[in-house]
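Student: What follows is a predicted protein model with its sequence.
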Amino acid sequence: MLTDEKLNFLSQVGKALAGQFGENCEIVIHRIDPNDMNHTIVSIENGQVSSRQLGDGPSQIVLETLKKDPAELHDHINYITHTHDGRVLKSSTLYLKNEKGELEAIFAINYDVSNLIMAENVLHSFIAVETKEDPNEPNFIPQNVNELLDDLIQESVKLVGKPVSLMTKEDKVKSIQFLNSKGAFLVTKSGDKVSQYFNISKYTLYSYIDAKK
């Protein structure tokens, strides 16, 4: 568990980074507590970047960490995420572990580069070259856990490639096991929402989670 002493130190570092790089630089600290994954944000600077605040829930990246062995978690530096209003963020995620190697916190940096990209596009209009799109879609940063769960459900449907009304049992198993792999069921009462969405009972939901792939 992240101690108050460590949190104070990380918050101090976060405040310094946000002050150094200005209002477009968001610093977020998530406390990892498996018993409360609905309110992971314990410190945030410039929360207007992603429209989040103290006490809000995790992003998809944070939620996925609880499904992985902490030993497999390595800092993810300098990658792209998007906000739901279309802004582009340059992000880095640091995984902080205790002396036992257990994950206790995540320190995230999100810098809004939307205006810089616009300026870059103006310059590139003079020296345009062909580029290949990245096949991997960037992660979205949700404003709350309900929005995160909605995003994950839509990803699961996209994975199958057909609406729920046309899904077979095998399709639903595939979608639900995808949700489980992403940590969706760590969100409080997510089972009720997913069951309702896929028009199945809670008992069926759990059987699909445990079904062999």
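Tutor: Received, thanks. Fair warning: this is a prediction, and the values are worked out from it, not measured in the lab.
Student: going forward, measure contacts and count neighbours with C-alpha atoms only.
Tutor: OK.
Student: For the most centrally placed residue in the chain, which non-adjacent residue is spatially closest?
Tutor: Closest to where the C-alpha atoms of the chain average out (C-alpha atoms, centre = their mean) is residue 60, at 2.2 Å. Nearest non-adjacent residue to residue 60, counting by C-alpha to C-alpha, 6 or more residues apart in numbering: residue 148, 6.7 Å away.
Student: Take this one as well and set it beside the first:
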Amino acid sequence: MLDNTLLTFLKHLAKGIALQFGPNCEVVIHDLSDSYKENSIIAIENGHVTSRKIGDGPSMAVLDALHGDPEKLEDHTSYLTKTKDGRILKSTTIYIRNEERKIIGIFAINYDITDLTMVKNAITPIITVTSPKGEANRIPQNVSDLLMELIEESTRQVGKPVPLMTREDKIKAIKFLNDRGALLITKAGDKISKHFGISKYTLYSYIDSSSD
């Protein structure tokens, strides 16, 4: 049997994890301190997930621990398993070792994600976008915000900060703004001119240049 102190701690931990994550979370403790036995499960929380109970066993992980090279066995976390009736579980297997590195037990977590998987499959088509990936556009609260968003986007279209822009770069940015209707916003000319460091006369000459 596993040491009483260790077993008490593991049972306490198992109960805490099961309470934290709810009835879909099964936590199992296998005792492998003796030779092979068919009743390796000595504690289990939410056993209804896999329809198991104390005295049942072993699992594939138990067989690996009993017959595999203990030095080559590593904890297996966040992998998928299935129940007999086809429900999908997200599982983790932790090997418990003694001072000689011999595997004496297994602490396993099996979380039923079947319903979550169905929700994901239902939601994915809704939240999937077909446009190229990029920064999500902000929703402006007023026309002033809208204008600033358009000005920022015009700068991104050019791909360089305003101080480094050439005349042609600024014409390109202003053409974008004009095409998007930014100049229809009240006092847009003043803000656009200030942003690009040009006069309003130059702004409108750039607009004329871009329409040639």
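Tutor: Thanks, I have the structure now. Source: prediction; values computed, not measured.
Student: corresponding residue for the residue nearest to residue 60 of the first structure in the second structure?
Tutor: Aligned by TM-score structural alignment, residue 148 of the first structure pairs with nothing in the second structure.
Student: Tell me if residue 148 of the first structure really is in a strand.
Tutor: No: counting by DSSP: H, G, I helix; E, B strand; the rest coil, residue 148 of the first structure is not found in a strand; it is helix.
Student: Is it in contact with residue 62, as I believe?
Tutor: No: using C-alpha atoms under 8 Å, residue 148 of the first structure is not in contact with residue 62; the gap is 10.9 Å.
Student: most distant residue from the middle of the first structure?
Tutor: residue 126 (36.2 Å).
Student: Secondary structure of that residue: a strand, I assume?
Tutor: No: counting by three-state DSSP, one finds residue 126 of the first structure to be coil, located in no strand.
Student: how close does it sit to residue 89 of the first structure?
Tutor: 25 Å (C-alpha to C-alpha, to the nearest Å).
Student: Checking residue 33 of the first structure next. Helix, strand or coil?
Tutor: In three-state terms, and counting by three-state DSSP, residue 33 of the first structure is coil.
Student: Enumerate every residue touching residue 173 of the second structure.
Tutor: Going by C-alpha atoms under 8 Å, 6 or more residues apart in numbering, residue 173 of the second structure touches 154-155, 157-158.
Student: So which of those wins on neighbours?
Tutor: residue 155 (22 neighbours; other C-alpha atoms under 10 Å).
Student: mind checking how far that residue is from residue 173 of the second structure?
Tutor: 6 Å.
Student: The first structure: strands as residue ranges?
Tutor: 25-31, 41-45, 76-83, 88-97, 103-112, 139-141 (DSSP state E).
Student: Counting by contacts, list what the first one packs against.
Tutor: Contact analysis of strand 25-31 of the first structure by 3 or more C-alpha pairs under 8 Å, 6 or more residues apart in numbering; DSSP states H and E lists helix 4-21, strand 41-45, strand 103-112 as its packing neighbours.
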